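Asks: Pasted the sequence and its predicted model underneath.
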Amino acid sequence: MTELIQTIVTSLVDHPEDVVVTEKETGHAVTYQLTVHQDDLGKVIGKQGRIAKAIRTVLFAAASHEDKRVQLEIME
């Protein structure tokens, strides 16, 4: 999943070298924390959160094969 998030986000941003995805697993839930360059934060979130919602939708679809709940946090 980490590679999937990195692949999607690096194609959106101007500073792909600053994309960092960390994974935290707690019980039946996995939280992915996405950190990008400050200038690219708006590009990842999108207007009214549409890009972030689309990334989360793809992530949920990819995780549907596993029995775990998946969350994506975009860190500032």
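Replies: In hand now; what should we look at?

Asks: only C-alpha atoms for contact and neighbour calcs from this point on.
Replies: OK.

Asks: got the residue ranges for the helices in the chain?
Replies: 2-10, 41-45, 50-63 (DSSP state H).

Asks: What residue in the protein is the furthest from its centre?
Replies: G27 (19.8 Å; Cα atoms, centre = their mean).

Asks: For that residue, give its distance to L59.
Replies: 18 Å (Cα to Cα, to the nearest Å).

Asks: was I right about R69 contacting V30?
Replies: Yes. Between R69 and V30 there is a contact under Cα atoms under 8 Å: 6.1 Å.

Asks: ok, the residue lying closest to Q33 once chain neighbours are set aside - how many residues close by?
Replies: Leaving aside its sequence neighbours, Q33 sits nearest to E73 (Cα to Cα, 6 or more residues apart in numbering; 4.8 Å). Residues lying near E73 (other Cα atoms under 10 Å) number 14.

Asks: okay, now the one to match up with it:
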Amino acid sequence: MKQLIEVIAKALVDHPEQVQVRERQEEKTIVFELSVAPEDMGKVIGKQGRIAKALRTVVGAAAVKEEKRVHVEIV
């Protein structure tokens, strides 16, 4: 799922070399922290958070397939 987030984020931004995804394990959830260049933040979030919500939906669907709980944070 980490690679999935990276591929989607790199396709959205102007500076794909600055896309980083960190994975952190919490109690029953895997948290992915997505960081991009400051000028690309709006492109990843989208108007009214639509792109961020779509990204979370796609990753959530992949997580269901692997029977895991996933949360994506954009930092």
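Replies: All right, it came through fine. What you see is a predicted model, and the numbers here were worked out from it, not measured in a lab.

Asks: Superposed, what's their TM-score?
Replies: The TM-score (TM-score structural alignment, normalised by the length of the second structure) is 0.96; 75 aligned residues with a Cα RMSD of 0.7 Å.

Asks: Dump the helices of the first structure into a markdown table; add mean neighbour count and distance to D18 of the first structure as well.
Replies: Converted to a markdown table, the helices of the first structure look like this (neighbours: other Cα atoms under 10 Å; distance: least, Cα to Cα, whole Å):
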| stretch | mean neighbour count | distance to D18 of the first structure |
| --- | --- | --- |
| helix 2-10 | 15 | 9 |
| helix 41-45 | 17 | 11 |
| helix 50-63 | 15 | 17 |
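
Asks: Same list, those helices, but as a markdown table with distance to V19 of the first structure please.
Replies: Output for the helices of the first structure, formatted as a markdown table (distance: least, Cα to Cα, whole Å):
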| stretch | distance to V19 of the first structure |
| --- | --- |
| helix 2-10 | 7 |
| helix 41-45 | 11 |
| helix 50-63 | 14 |
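
Asks: Out of those, which gets nearest to V21 of the first structure?
Replies: V21 of the first structure lies closest, by Cα to Cα, to one member of those: helix 2-10, at 6.3 Å.

Asks: Other residues contacting the closest one?
Replies: 16, 19-23, 32, 44, 55, 59 (Cα atoms under 8 Å, 6 or more residues apart in numbering).

Asks: rerun that using 6 Å as the cut-off
Replies: P16 (Cα atoms under 6 Å, 6 or more residues apart in numbering).

Asks: And for G49 of the first structure, the neighbour number?
Replies: Around G49 of the first structure there are 12 other residues, counting by other Cα under 10 Å.
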